[in-house]
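> one predicted model, sequence on top.
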Amino acid sequence: MNFQPLRVFLADDHPIVLIGARAALEQSRTATIIGEARSTDEVIRELSRLPCDVLVTDFTMPGGELDDGIGYLRVVRETHPALPVVVMTMMANPGIMEQILSLGVLGLVDKADDLELLPLAVRSAVVGRLFVSKGLRDLLSIHRTSGGTQDKLSPREMEVVRLLAAGLGVNQIAEKFGKSIKTVSRQKMQAMRKLGLANNVELYQYARENGMII
């Protein structure tokens, strides 16, 4: 029986990662790369015209309208609810990883690992089986066992903290989420209180130390 390669759409803003991921997938004969993108805007636009079996994507790709990784993945899930997604990332934050998985992402691959793991992640995703590379799996396991401080935060509070640490202001975050400035300010203050943070400097330091700045 002939094996039909999976149609994969590949997205990353770093050309060297695109080259490495393409090589790993094509050399394994797992996939045919039907398209590539270097921004979230390109991904959303191209997916609407290029049918594919799996999306393999970076978590954050600056420059597009959807420059927040969680927001980007939400749009992908809303517009293509049945599409298996594998995320490549350099993050080391289990709280954000939990958010990604809660969106139905079926693969998490650490860019620090060998990209030869990608074919396995893609094959797992297409049959609905979760794949998380070992280093990230260990982080998630420790987080779930210990119950880290980020468990205190709601998903929206975590997003607000992450975006503030990335340099966005309260006004920008309010516009991004379609919320009032008062609501975002309240979420910021609630998050800081839960984490025991006194000011923006401590918030930035917390985000950096906990892998929230990617």
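Alright, I've got the coordinates.

> hey, let's count contacts and neighbours off CA atoms from now on
Fine.

> which residue ranges of the chain form strands?
When assigned using DSSP state E, the strands of the chain occupy the ranges 6-11, 31-37, 54-58, 85-89, 107-110, 131-132.

> closest to residue 20 out of the ones you listed?
Smallest distance to residue 20 across these (C-alpha to C-alpha): 11.0 Å, for strand 6-11.

> name the helices or strands packed onto the closest one?
If contacts are counted by 3 or more C-alpha pairs under 8 Å, 6 or more residues apart in numbering; DSSP states H and E, strand 6-11 sits against helix 15-27, strand 31-37, strand 54-58.

> and those, which is most packed in?
Using mean count of other C-alpha atoms under 10 Å, the stretch among these with the greatest mean number of neighbours is strand 54-58 (a mean of 25).

> just to revisit the earlier point, tell me which of the strands of the chain sits nearest to residue 180.
Nearest to residue 180, of these and by C-alpha to C-alpha, is strand 54-58 at 29.8 Å.

> what sits against residue 20?
Listed by C-alpha atoms under 8 Å, 6 or more residues apart in numbering, the contact partners of residue 20 are residue 115.

> swap that for residue 112, sorry
residue 90.

> try residue 88
56-59, 108-111.

> distance to residue 153 added to these, as TSV?
Conversion of the contacts of residue 88 to TSV gives the following (distance: C-alpha to C-alpha, whole Å):
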residue	distance to residue 153
56	29
57	26
58	25
59	21
108	22
109	25
110	25
111	27
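
> put this next to the previous one:
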Amino acid sequence: MTAVHSYQRGSAHSPGTNGKSEQGVIVMEACPMTALGMRNILAQSCTQSENIKHVNNLAAIPNLMRSQPTSLLIMELCGESESVLDGLRLISMCLEHWPSTAIVVCTALDDPRVLQLLTVSGVKGLVLKQEPAIALAQCVQQVLAGRRSYSHKVRQLLVNQSIGGKALTARELDVLAYLFSGKSVTAAALMMHRDVRTVSTHKRNAMLKLGFHNDGELFLQGKWMAKTGPVFAN
């Protein structure tokens, strides 16, 4: 399991000595060139562009969120040696502890199932890296204006998607992470200190939300969940 599983609870942001909190922007992107391109886009579309922090993995995000109020988080779903499931868990954590931070996912992963899952997870914006730079700029502008924004390509890919309308819970994500790392339900139950029947229920509920009917579908069609960065889209 990666460092994402050891994240601690975030604390509420406190204002500075002058009573005001300076809002920042975090860009989580493993590729330096892509991150630079994102910064250039933000410089033209984001009012907080002078206070942008760049990190190359998910594990670095919580400490930054705790240290400074953040208005916008733009993130890929995983960094080096991190999985897509880690990204989903990080999103869940941020929404719980920093609900005022708008999350925009800019990803190379275009599997309709993960895109649909992101739309119900609570992220404010969703855009694909394969799209023109203007797609991210427009997404950021709309999100900062208080609206949800899904790019044209994302909307096209979601047209025929009909999986469940609920996000995966933290426990369900934990179970899936163990399963995709090669552990059995029994082994996952032992490592989670949970009853096997409880873990089986988490697995079944996760499969229903994802639209999978059996283990074969889960591990064949759901293999995107085990993909790791920064070259997971290849």
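Structure's in. What do you need? Just so we're clear, the structure is a prediction, and the values are computed from it rather than from any experiment.

> rewinding a little: so can I have TSV of the strands of structure 1 showing distance to residue 191 of structure 1?
Compiled in TSV, those are given as follows (distance: least, C-alpha to C-alpha, whole Å):
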stretch	distance to residue 191 of structure 1
strand 6-11	32
strand 31-37	34
strand 54-58	27
strand 85-89	25
strand 107-110	26
strand 131-132	28
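
> hmm, back to that, and the helices and strands packed on strand 6-11 of structure 1 as CSV, adding distance to residue 6 of structure 1?
Formatted as CSV, the entries for those read as follows, by distance: least, C-alpha to C-alpha, whole Å:
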stretch, distance to residue 6 of structure 1
helix 15-27, 10
strand 31-37, 4
strand 54-58, 7
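
> of these, which approaches residue 46 of structure 1 most closely?
Between the helices and strands packed on strand 6-11 of structure 1, strand 31-37 lies closest to residue 46 of structure 1; by C-alpha to C-alpha that is 7.8 Å.

> output the contacting helices and strands for the closest one.
Applying 3+ C-alpha pairs under 8 Å, 6+ apart, we find strand 31-37 of structure 1 packed against strand 6-11, helix 15-27, helix 40-47.

> measure residue 88 of structure 1 to residue 195 of structure 1 for me?
In this structure, residue 88 of structure 1 and residue 195 of structure 1 are separated by 28 Å, where distance is defined by C-alpha to C-alpha, to the nearest Å.

> ignore the last one, residue 74 of structure 1
Relative to residue 195 of structure 1, and taking C-alpha to C-alpha, residue 74 of structure 1 is found at 26 Å.

> now residue 116 of structure 2, nearest residue through space, not along the chain?
When the adjacent residues along the chain are set aside, residue 116 of structure 2 lies closest to residue 158, with 6.6 Å between them (C-alpha to C-alpha, 6 or more residues apart in numbering).

> that neighbour matches what in structure 1?
Matched by TM-score structural alignment, residue 158 of structure 2 corresponds to residue 140 in structure 1.

> I'd assumed residue 94 was in contact with its match.
Yes: look at residue 140 of structure 1 against residue 94 with C-alpha atoms under 8 Å: they come within range, at 5.4 Å.

> so which of those two has more stuff around it?
Higher neighbour count among residue 140 of structure 1 and residue 94: residue 94, with 23 against 19, using other C-alpha atoms under 10 Å.

> which residues touch that one?
With C-alpha under 8 Å, 6+ apart as the criterion, the residues that contact residue 94 of structure 1 are 136, 139-140, 143.

> how much space between the match of residue 158 of structure 2 and residue 42 of structure 1?
If you measure residue 140 of structure 1 against residue 42 of structure 1 using C-alpha to C-alpha, the figure is 30 Å.

> same check, this time on residue 157 of structure 1
Applying C-alpha to C-alpha, the value for residue 157 of structure 1 to residue 42 of structure 1 is 28 Å.

> who has more neighbours, those two?
When neighbours are counted by other C-alpha under 10 Å, residue 157 of structure 1 and residue 42 differ, and residue 157 comes out ahead with 20 against 13.

> check contacts around the more buried one.
Counted by C-alpha under 8 Å, 6+ apart, residue 157 of structure 1 has contacts 187-188, 190-191.

> filter those residues to the buried ones?
Listed as buried from the contacts of residue 157 of structure 1 are 187-188, 191; burial here means 16 or more other C-alpha atoms under 10 Å.
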